[in-house]
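>>> Build the 3D model from these lines:
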Amino acid sequence: MNYDQKLASLRARKLRQTREKIEREGVLDEDDYGRIVPPEGLWKIRPNHPDGSFYGFDAWTDNFCSLMAVHPVYVDPDDAFAGRWMYFMSKMRPNKWNPAYPYDHLKADIARYDIICGIGDDAHFAPDYRMGLELGWGGLLEKIAACRKLNPSPGQQHFYDLHERAVRSVQGWIGRHIAEAERLAAEEPDAGRRDNLLAMAQVNRNILNRPPETLREACQWIVWYHLASRTYNRDGAGAQIDALLRPYYERDKALGLTDDEAVYYLACLLINDPVYWQLGGPDETGRDQTSRISFLVLEAAGKIDTSLNITVRVHDGLDPELFRAAVACLIRYKNGWPRFSGDKALVEGFMRNGFSAELARSRIAVGCNWMSLPGLEYTMNDLVKVNMAKVFEVAYDELLASDAEPSTGALWRGFERHLGRAVHTAAEGIRHHLKYQKYNEPELLLNLLSHGPLERGRDVSDGGAEYYNLAIDGAGLAVVADSFAALEQRVEREGRLTWEEVTRHLRENFEGEGGVAVRKLLQTAPRYGQEDSPGESWALRVRDAFVAAVRRETEPGRVFIPGFFSWANTVGFGLSVGATPNGRKAATPISHGANPVPGFALDDASLSLATCIARIQPGYGNTAPMQWEIDPSLARQDNAELIGAILRTHFRMGGTLVNVNVMDRETVLAAHENPEKYPELVVRVTGFTAYFSMLSPRFRQLVVDRILEN
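Here you go, the predicted structure:
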């Protein structure tokens, strides 16, 4: 088999494995992941608490090491790399927070404002893969031994004991794959596959203790680390993959490596798990990082064309050929990859926190909406969200229940006050998490590739990180802005409705007499997304209030950074909110991230979208992504320059991240009705891509509505 045939075989096998996950485990409204279904009954968690869950360093280490000892091996003779992950340890626990550290004092406001507080949630920050490649597993053990001598307290010694156990358990897992590859090679009749299996065994033998030296060894090392980290607590953060692998590629190239072979290795890395990898963008000095391997990563992605999370970072110095190649991939494959981040606003925004330009340029896109300094910061990106639509509802109900004369001015004062309280509650949740997370879910794997935890003998959540730049995202921006605008326009300016009439129709969910007409009137008020409209003015006002509330929480050693992102929580957030004055019905999804409500545009939708989201950016280095749905009639190669121009214009105006879908409406509708007939259809749900067939009906509907209404 040639490389293309091998990759076709791997792609077909991934589709079968995805179908098996759906049949055995049901739908998953998250990233696709590279996880496959494990054998039944092989391993179960080992609780250390009466609630059936496990907490703390010892229990996590015991569970992880016991799993590594029995975790099934996975060796495919067509793959360049051994290994797949099967168990989702953090999701196998019946309870995610240690009840010994309650946060009852926060629960009332968490419920009142429908806050996703992040307490006890899995890691959302990035390891430094470069450190791992430079040290290897043996080097990490040596580092543990060296740091152990510097921190002699009994607690720190125990800390090092547990991390050493974790590393050795991973080495044992690798060793069993070496044996399996050699066993399969002895039985393999095909000479090509036999040679590949023997080479796979040798690659893994080489990296069992020493650092990788070749491109294949480096990719295999990365695979093992992210498989172990995924198994532990689903860490999926990636790296600047072209810069990370460039030295190995160039060294091997000088020794005879062909680009076809390199593409095969890269494709096998990408299909192993859709980790978030970045291409292009500046290094810390501002120099573009594009190289030959950047293009090979895109070529490899095209060979497998599966669920992928590749980001191209756009800056003034970006190689224009890489940008054109990335846009061409978006148009050609129509599977939601790559996406694009904007360097100018991200760097300038992060510097407003007091950081240098060099450090700001090192903060890369490695998650759904989030940036991170690899190995340097603890962030809680995409874990903490304030449902601003719920905050609006609380303020509205309070105003109407009071004796005060209702007005948008009075409503705004109540909204701003409740928004501040909601943000403070979210920040207090973060503080509680940081205080006790080491007793709940310590970062055994991510500590290894972070700067500080081993050196200090402290978990990365507990003072081990260099920086604590903590994210709080606002959700429902457009619902709130359009609701204020509709009340201002239809009630206060035009007098076509009264506060009492609006309230009655909200309580009736627009289903009583005259409800349809009133709803239409509210929906057609000037909205966020329409330039110089009341909706845009209110959106900017909400933005400023949210940013100010988040920034007020900053304290010595902890920077709180605002963003606008709802992830896929638009559905869940919507369930808690009744009908709203923008014409949205009760329990329906809230607006997506920083996007206007679909159907907002009076002129060109794409340009209006790019303009309004660029203006609404929170401005401190976290993103407010633009979710862009492109019809295939526009997504043609002869329109590549236009698509590229819109992307670049958005970033010049201050945009930070663009997630793109190229979706045919008829195909999406047909797949929504019969998802099993479209097993290869990939959509960008939000910051992540997924097989459409793996999404639940309500999440498929979310994607359908977004596409149909734009």
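
>>> When you work out contacts or count neighbours from here on, use the C-alpha atoms and nothing else.
Noted.

>>> Check which residues of stretch 142-158 are buried.
Judged by neighbour count using 16 or more other C-alpha atoms under 10 Å, the buried positions of stretch 142-158 are 143-145, 147-148, 151, 156-158.

>>> Can you give me the neighbour number for the closest residue to Arg93 other than its chain neighbours?
Spatial nearest neighbour of Arg93, excluding adjacent residues (C-alpha to C-alpha, 6 or more residues apart in numbering): Ser53 at 5.1 Å. Using other C-alpha atoms under 10 Å, Ser53 has 19 neighbouring residues.

>>> again, but for the one 4 residues further on
Neighbour count of Phe57, defined by other C-alpha under 10 Å: 21.

>>> That one sits in which helix or strand?
Using DSSP states H and E, the element containing Phe57 is helix 56-70.

>>> Sequence B follows; please return its structure for comparison with A:
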Amino acid sequence: MNTNTKTGISYEKRYKKLRDTKIRHTLGKVEKNGYMDGDDYSTYPKPDWYHFEPIYQENEDFIMGAMGNAINYKAFLEYQPLYVDRLEILAGRWCDMLPFYRQQVRGYDKYYPYDGLKPLQEKYNINSGIGADSHCACDFNIGIELGFGGFLDKIHIARLTISKDDEYAHEMLDAEEMVVHAIQDFISRHIDKAKGMLSEESDPAVRNTLKDMIDANTAIVENRPETFLEACQWISWFNILSRMYDRDGAGCNIDVILYPFYERDRKLGILDEEKTKFILANLLLTDTRYFQLSGCDEDDNDLTNHLSYLILDAAHELNISVNLTIRVHDNIDPQFLKKAVYYL
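Next comes the predicted model:
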């Protein structure tokens, strides 16, 4: 990993340009939609040509079930525009999500009717949430430990443990495998786009980070992340992909999860603090995930580490809306808490 950015555009100038792009995207979304009533996600305005058509099963006008969701998510990823910003070090962004097309409430009306509940729902003006998308709290450690190739290995092993007559289980595994392959293809197409941009790039600093982007994404298509950049890119992809699937917004204790990768790369001399902050800022930019910092372990020991501080610095440098939460406890590092209150 090349950390030399002494020639070419500086990180400071990149922060400003990335913030300007974020503001332009937000204003563009307001102009297209006429209003914004919800979170300002890290999305970009849909292109004028964009018009996704969901694939409904025969005699149905909704998406439901493992295979129905897998087929549509695969088609959804294949239709999505590719997003690579030459000034970033992480690939990817999103502009739309599948929940807008599922119409699952129609499926519940057909297969799992709840007519007995509807009179009281209407009387008290209750939005039940039945058939709605959800914020799933996923365990990021599983994905980081396995990687996308590891997911496929688990699926293949699971096939050996179930009866050949269990059609439901096999359909579920087929759907999962289809989704993982669709994700790998989606990432691979971003790699190709980044390679094309690299071939036309003249700025030395930008060339360095484009090369890093390509290397990191090439590594994690099949393998679990090994470096700090690879771990951040993996988390970024999961954020983007899960947002598109079900508007999932739950994050993780990002400083604790990433710290072993940071410590390893620092000891190997392949990562400096300025580049660390830039990667972290890019991670915060790609999705407004609900990340947590600090906290305590089961014995009330403080979990604040040096990366906790750097994440605050990255958010400060980027200077946009981010969803960082400080887990306050009796033994929290007082200097960290003071800095968090000052920044956030």
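
>>> Now the TM-score, please.
Once superposed, chain against chain, the TM-score is 0.92 (TM-score structural alignment, normalised by the length of the second structure); 330 aligned residues with a C-alpha RMSD of 1.5 Å.

>>> Now do the same contact list for the equivalent of the residue nearest to Arg93 of the first structure over in the second structure.
By TM-score structural alignment, Ser53 of the first structure lines up with Phe62 in the second structure. The contact partners of Phe62 of the second structure, taken as C-alpha atoms under 8 Å, 6 or more residues apart in numbering, are 56, 101-104, 106-107.

>>> Of the residues you listed, which are reproduced in the first structure?
Retained in the first structure: 56, 102-104, out of these (criterion both residues aligned by TM-score structural alignment, their matches' C-alpha atoms under 8 Å).

>>> In helices, which of these fall?
102, 104 (DSSP state H).

>>> Looking at the kept ones among the contacts of Phe62 of the second structure, state which has the most neighbours.
In those, the most neighbours by other C-alpha under 10 Å go to Arg102, 24 neighbours.

>>> from memory that residue sits against Glu60, does it?
No. Counting by C-alpha atoms under 8 Å, Arg102 of the second structure stays clear of Glu60, with 11.0 Å between them.

>>> now the strands for the stretch 201-344 of the second structure?
Here the stretch 201-344 of the second structure has its strands, by DSSP state E, counting those that start in this stretch, at 250-253, 290-294, 324-327.

>>> and the first one, what does it pack onto?
What it means is strand 250-253 of the second structure. strand 290-294 (3 or more C-alpha pairs under 8 Å, 6 or more residues apart in numbering; DSSP states H and E).

>>> still on that earlier bit, wait, which of the kept ones among the contacts of Phe62 of the second structure is closest to His25 of the second structure?
For those, the closest approach to His25 of the second structure (C-alpha to C-alpha) belongs to Arg102, at 25.8 Å.

>>> In contact with that closest one: list those residues for me.
Going by C-alpha under 8 Å, 6+ apart, the list of residues near Arg102 of the second structure reads 54, 62-64.

>>> Where in the second structure does the lengthiest helix in the first structure align, residue-wise?
Assignment by DSSP H gives helix 154-187 as the longest helix of the first structure. Here helix 154-187 of the first structure aligns to the second structure at residues 167-200, judged by TM-score structural alignment.

>>> Assumed Leu90 of the second structure was part of a helix.
No. Counting by DSSP: H, G, I helix; E, B strand; the rest coil, Leu90 of the second structure is not part of a helix but coil.

>>> Please identify the residue in the first structure that aligns with it.
In the first structure, Leu90 of the second structure lands on Phe81 (TM-score structural alignment).

>>> got a list of what the residue nearest to that match when sequence neighbours are not counted touches?
Spatial nearest neighbour of Phe81 of the first structure, excluding adjacent residues (C-alpha to C-alpha, 6+ apart): Gln220 at 5.8 Å. Under the criterion of C-alpha under 8 Å, 6+ apart, the neighbours of Gln220 of the first structure are 81-82, 203-204, 269.

>>> Most neighbours of all those, which one?
Phe81 leads the contacts of Gln220 of the first structure on contacts (other C-alpha under 10 Å) with 28 neighbours.

>>> Quick check: it touching Leu270?
No. With contacts counted by C-alpha under 8 Å, Phe81 of the first structure stays clear of Leu270, the gap being 11.0 Å.

>>> Tally up the residues packed near the aligned partner of Val27 of the first structure in the second structure, please.
In the second structure, Val27 of the first structure lines up with Tyr35, judged by TM-score structural alignment. Using other C-alpha under 10 Å, Tyr35 of the second structure has 10 other residues around it.

>>> can you check Ala100 of the first structure too?
Neighbours of Ala100 of the first structure (other C-alpha under 10 Å): 10.
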